[in-house]
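*Asks:* fold the following, please.
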Amino acid sequence: MVKHTNNIPHFGLYGESSWVDDPEFFHIEDIVSRSENLDWKINAHRHAQLFQVLILKAGGAMVQMDEKQQKLVGSWAIIVPAGVVHGFRFAPDTDGRVITIAEPMLEDIYREKAARFVKPLVSQPSYINFNGYQSTFSELWPLLSQLEKESEQTRKGRVLMSEYLIKAILLLLRRQQISSGILNTDITLQSQQTHELKELIEKHYKQHWSSEEYANALGTSVSRLNRLSKAMLNHSVHDLICDRLLLEAKRNLIYTARSVEEIAYDLGFKDPGYFSRFFKKASGVPPGRFRTLANQPTG
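*Replies:* Model prediction:
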């Protein structure tokens, strides 16, 4: 049982303390590659800005998510949203894959038609049973294999292909979640409040809501909300707001031809000069310089 959640480590990937600051980041690996040398045990930890799904093909695991434990045998999918404490004790030689996805990639999906299918899947921890559903699992596994190939090779359209594959995997998981019956982990109040905070930031970041406004919307105090945010996501509320603004600014600079002034106004900045200072402080370079560097040809 987890009692002191503030002491639970945050990782990018398990055992790697650094966060990969890449809104298009994804990673896939087989369970054996990270677990075998650790005696098949992954201690309790959490990911601040990464969503994970584990697909078990064969073997088994004792899974801890927040304060709940569940024993799984055979073919399962395990859904682990960002901020949820989780740990595993795998049966030796368990065959499976772990997909790790940057939350901004999920936020992009939320704005698409896929949102009504994907959002219920990724918003809370759950287990999806594939035992007795071999035909469905046989559709899922080739998608994982193709995603592995995309992660291992540098090819044109790699990121786009990976996004399509990830969407297909998530949609198939949601179908199976509905078909087999949802086995939730009884999401904790902390996890629910964290999810609500992220949804509010996504809705209001361009309005530059203050930490106090988010706290009021959630019916709590600023100090309590900051404690929750730091414990679950390793960031203050203010940092989360700034990170979301910075991410959208970078996307606009890379993928649109709009001027810095236009981008500043679209993101709710009344003064383009203040936007430029905000961007340089957060990223290390002025927005114009960032655009130049980002659009330089590679290779």
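*Asks:* C-alpha from now on. contacts and neighbour counts both.
*Replies:* Will do.
*Asks:* for the chain, what's the longest helix?
*Replies:* helix 158-180 (DSSP state H).
*Asks:* in it, what counts as buried?
*Replies:* Buried residues in helix 158-180, counted by 16 or more other Cα atoms under 10 Å: 159, 162-163, 165-177.
*Asks:* quick check, nearest of the residues you listed to Glu139?
*Replies:* Minimum distance to Glu139 across these is 8.4 Å, recorded for Leu172 (Cα to Cα).
*Asks:* any idea which element the closest residue to that closest one other than its chain neighbours lies in?
*Replies:* Nearest residue to Leu172 in three dimensions, chain neighbours excluded: Leu140, at 7.0 Å (Cα to Cα, 6 or more residues apart in numbering). Leu140 belongs to helix 134-152 when elements are defined using DSSP states H and E.
*Asks:* next, the second sequence, to be compared with the first:
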Amino acid sequence: MKDTIRTYNKIASEVGIKIEPFDISKRYTKPHKHNKYLEIIYFVKGSGFHHLDMKSHKIEPPLLFLVKKDEVHHWEIDTVPQGYVIIIKESFLEETLDKYINTQLIKLSNSQKVFVNEKDLSLQALFDAMCWEMKQDPLNQEVVEGGLKAILSKIVKYAAAQGADNNDKAIQFVDLLSGDLKNNVSFYADSLHTTSQNLNAICNKAFGKTASDVIAEHIIREVKRQLLYTNKSIGDIAYALEFKDTSHFTKYFKRYTQQTPLQYKKSHM
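*Replies:* The predicted structure is shown next:
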């Protein structure tokens, strides 16, 4: 009987993010998946194959791979590799105050492999700088988030140039969510000069989710930030997000988190 797929959790720290050189002992690995985190791998040297969700990708540096939560992958690397790894836990994305990071990651939802211009020395310099920064004690969270934003911005630019399967309307939708967050699909459809039905189709194609689900991800993260970092009442948060009443808002939050807003806030005090 075949063993079940291994699930790894590579971060033990409370920071929720790890940036480090690629571990050369991981040249050959068994199929495994990740537990509640995203992994970004940047190779500047190496050859072989990366097997990701039943697709085999040739390692042709410089390039990046993005491995999402629950995707199964393993390595077959022929030569000694040189590269970097970023591991981002869901908890980091939920608690960061910078919405831009989440927005950029959503734009990369359908990207698995991204090629990098071999003359681009700045991306490797950013990774080197972040590896150094992650070793500092105490860790400067603002610097870490700033460096991550810079890296993600470059990846998004490369992915877009290579025809990542995210159409313009989907990107515009995500940008709108980052600036004006409401629990209202019709509002965003109108802003994009389309219908709610068409916006759902756009989101399903780009992200594999309904428009409501994409909105929900943003709302839950924003609510968690407001609960943890502001003194706003639950009623005020619900009103700002255009929920009809606090009861509906509480049920909505619990549906996605298994906790009421008050329970979530108390559990993080």
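*Asks:* TM-score of the superposition?
*Replies:* In this superposition the chains share a TM-score of 0.62, using TM-score structural alignment, normalised by the length of the second structure; 248 aligned residues with a Cα RMSD of 5.0 Å.
*Asks:* coming back round to it: the longest helix of the first structure: what's the following helix or strand?
*Replies:* strand 183-184.
*Asks:* so what touches that next one?
*Replies:* Residues from elsewhere that reach strand 183-184 of the first structure (Cα atoms under 8 Å, 6 or more residues apart in numbering): Gln124, Pro125, Ser126, Tyr127, Ile128.
*Asks:* and the fourth one, how close does it get to His208 of the first structure?
*Replies:* In this structure, Tyr127 of the first structure and His208 of the first structure are 37 Å apart, going by Cα to Cα, to the nearest Å.
*Asks:* compare these two (neighbour count), which wins?
*Replies:* Using other Cα atoms under 10 Å as the criterion, Tyr127 of the first structure and His208 rank with Tyr127 on top: 22 against 16.
*Asks:* shouldn't Gln226 of the second structure be within a helix?
*Replies:* Yes: assigned with DSSP: H, G, I helix; E, B strand; the rest coil, Gln226 of the second structure falls within a helix.
*Asks:* which residue packs closest to the aligned partner of it in the first structure, ignoring adjacent ones?
*Replies:* Using TM-score structural alignment, the equivalent of Gln226 of the second structure in the first structure is Asn252. With sequence-adjacent residues excluded and distances taken as Cα to Cα, 6+ apart, Asn252 of the first structure is closest to Ile263, at 6.8 Å.
*Asks:* roughly how far does the one you found sit from Cys242 of the first structure?
*Replies:* From Ile263 of the first structure to Cys242 of the first structure the distance is 15 Å (Cα to Cα).
*Asks:* more neighbours, the two?
*Replies:* Shown here are Ile263 of the first structure and Cys242; by other Cα under 10 Å, Ile263 has more neighbours (20 against 16).
*Asks:* need the counterpart of that one in the second structure.
*Replies:* Under the alignment (TM-score structural alignment), Ile263 of the first structure pairs with Ile237 in the second structure.
*Asks:* and Gln64 of the first structure, helix, strand or coil?
*Replies:* Strictly by three-state DSSP, Gln64 of the first structure counts as strand.
*Asks:* so it makes contact with His86?
*Replies:* Yes: the pair Gln64 of the first structure / His86 is scored as a contact, 5.2 Å apart, by Cα atoms under 8 Å.
*Asks:* contacts for stretch 136-150 of the first structure next, please.
*Replies:* Contacts for stretch 136-150 of the first structure (Cα under 8 Å, 6+ apart): 28-29, 97, 130, 158, 161-162, 165-166, 168-169, 172, 176.
*Asks:* turn those into JSON lines, columns for distance to Gly284 of the first structure.
*Replies:* Shown next, in JSON lines, are the contacts of stretch 136-150 of the first structure (distance: Cα to Cα, whole Å):
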{"residue": "Ile28", "distance to Gly284 of the first structure": "30"}
{"residue": "Glu29", "distance to Gly284 of the first structure": "32"}
{"residue": "Arg97", "distance to Gly284 of the first structure": "36"}
{"residue": "Phe130", "distance to Gly284 of the first structure": "47"}
{"residue": "Arg158", "distance to Gly284 of the first structure": "28"}
{"residue": "Met161", "distance to Gly284 of the first structure": "31"}
{"residue": "Ser162", "distance to Gly284 of the first structure": "29"}
{"residue": "Leu165", "distance to Gly284 of the first structure": "33"}
{"residue": "Ile166", "distance to Gly284 of the first structure": "32"}
{"residue": "Ala168", "distance to Gly284 of the first structure": "36"}
{"residue": "Ile169", "distance to Gly284 of the first structure": "36"}
{"residue": "Leu172", "distance to Gly284 of the first structure": "41"}
{"residue": "Gln176", "distance to Gly284 of the first structure": "45"}
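*Asks:* sounds good, over and out.
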